[in-house]
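**Student:** no sequence for this one, just the structure:
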């Protein structure tokens, strides 16, 4: 919606206004809150001013998206492993060690800088100047496929699919030890750790902090002192796989934050120079 277009629709069900609008539009709740504060949202043709207003469902809404600001991130010629690309989106195999978007401490040398060069600036502007086209993220030291929106229409569609969990996210990982049972589901709330605010942690399910998270895991191949597993995510919380696996006593091999490597594996990991989570 880069030309200041308007998203319109009908709220599907009862609840808080910001959550109902996020569910209906595919935009994030934080984005919805910001737009409400800017007076860019109407409900039943009246300007909405309170994010926590209770709705019953069936109300009509309109969200006026402002034109995106000019892109501030610098285009840089950084090699990309492009798996798929068309006029609407691009799928990139992100290597471990590459930060997704510019932020404090990482203003260049990121995936976004590389994408701006590769796509000649033709990326969705919905997420602003530092995160053009970015619909989801992968940790710096995690490798995997990242879907990036080139058009605003693709961005909205992808955001909606991530919000309603219709996109399946699957990761391969190597965890310490051998999980028993060999497959299962970890359903546990994740939020900031009380002991270390730089870390995430599993919280009590009734905690007012954090967010509910679900990870399904299954054993692919038992190895010496570790296991190759597949993790399928229903949700996409910060450090979800790492925190969930550590919570059942099987942290990811090489994870410097959430686990300790099995003693028998340490010489091999040192020889390989492997100093990041096996994800």
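**Tutor:** Right, received. Where do you want to start? These figures come from a predicted structure and were not determined experimentally.
**Student:** hey, let's count contacts and neighbours off CA atoms from now on
**Tutor:** Fine.
**Student:** The stretch 101-250 of the chain: strands as residue ranges?
**Tutor:** Secondary structure of the stretch 101-250 of the chain by DSSP state E, counting those that start in this stretch: the strands cover 144-149, 169-176, 183-187, 189-192, 200-203, 214-223, 226-233.
**Student:** here's the one I want to compare it with:
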């Protein structure tokens, strides 16, 4: 079951902690790791679910479970997704302003009207949305840091498209991630992650590039685990109708070891 999440009421939301990391890490193509050719069928996993945290006339805030596709795919086995489930009860007007990977859990916001979708999309495009993730990684990195490294798609020898470090000269797009260590275990750590850009797979690629892949991230060299240890923990934005600040939070369902946190 998904862990309970907290809503910070509109108009009273405090600004999320800004990471003031002093150690900048330049991720370069020379540090590109070998990408796994492993490939599943991409469908929603059995038992994957979601929880509605907040709903009004304009937005729907959801805590998505790991393993649930965000949007449906073209193939029949990929039709089951968060969006298809929500639209089956709330209609096709529900719109998508941002996405989470299938294997990433946590907070996301959906629009219930065209006006709300436009307003939210602008905020995401203009980087006005404050996004914070929590991830469990292999090894223990420096206490805090900022990772810089352009990201783009490459074609593996097996013919798969993969997101990886790619110089801007090769078509990569600039990407920056700030992090700080929240807790440590013997061979792993729990990090707070603040993506300053919104590239696909950015957190996964950046963490792997500095030698600390997310637990469960088989594509980028992470240790085998029952799930990808990446969780969208906080999302703060201006409500598309009232323009007042709102923020939503969700506890990560894992600790520094990747296991359930102590109660």
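**Tutor:** Thanks, I have the structure now. Bear in mind the structure is a predicted one, so any value in this text is a computation, not a measurement.
**Student:** Got a TM-score for the pair?
**Tutor:** Overlay of the two chains. TM-score (TM-score structural alignment, normalised by the length of structure 2): 0.64; 180 aligned residues with a C-alpha RMSD of 1.8 Å.
**Student:** Reformat the strands of the stretch 101-250 of structure 1 as JSON lines; add distance to residue 9 of structure 1.
**Tutor:** Shown next, in JSON lines, are these (distance: least, C-alpha to C-alpha, whole Å):
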{"stretch": "strand 144-149", "distance to residue 9 of structure 1": "22"}
{"stretch": "strand 169-176", "distance to residue 9 of structure 1": "28"}
{"stretch": "strand 183-187", "distance to residue 9 of structure 1": "33"}
{"stretch": "strand 189-192", "distance to residue 9 of structure 1": "31"}
{"stretch": "strand 200-203", "distance to residue 9 of structure 1": "36"}
{"stretch": "strand 214-223", "distance to residue 9 of structure 1": "30"}
{"stretch": "strand 226-233", "distance to residue 9 of structure 1": "29"}
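**Student:** which residues touch the aligned residue in structure 2 for residue 119 of structure 1?
**Tutor:** By TM-score structural alignment, residue 119 of structure 1 lines up with residue 90 in structure 2. If a contact means C-alpha atoms under 8 Å, 6 or more residues apart in numbering, then residue 90 of structure 2 has no contacts.
**Student:** how much space is there between residue 90 of structure 2 and residue 110 of structure 2?
**Tutor:** 11 Å (C-alpha to C-alpha, to the nearest Å).
**Student:** could you pull out the helices for the stretch 51-200 of structure 1?
**Tutor:** Counting by DSSP state H, counting those that start in this stretch, the stretch 51-200 of structure 1 has helices at residues 111-118, 152-163.
**Student:** Throw the ones you listed into CSV and include distance to residue 135 of structure 1, thanks.
**Tutor:** Listed next are the helices of the stretch 51-200 of structure 1 as CSV, based on distance: least, C-alpha to C-alpha, whole Å:
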stretch, distance to residue 135 of structure 1
helix 111-118, 12
helix 152-163, 6
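**Student:** Indicate which one of those helices is closest to residue 19 of structure 1.
**Tutor:** helix 152-163 (10.8 Å; C-alpha to C-alpha).
**Student:** number of nearby residues for the counterpart of residue 213 of structure 1 in structure 2?
**Tutor:** Under the alignment (TM-score structural alignment), residue 213 of structure 1 maps onto residue 175 of structure 2. Using other C-alpha atoms under 10 Å, residue 175 of structure 2 has 21 neighbouring residues.
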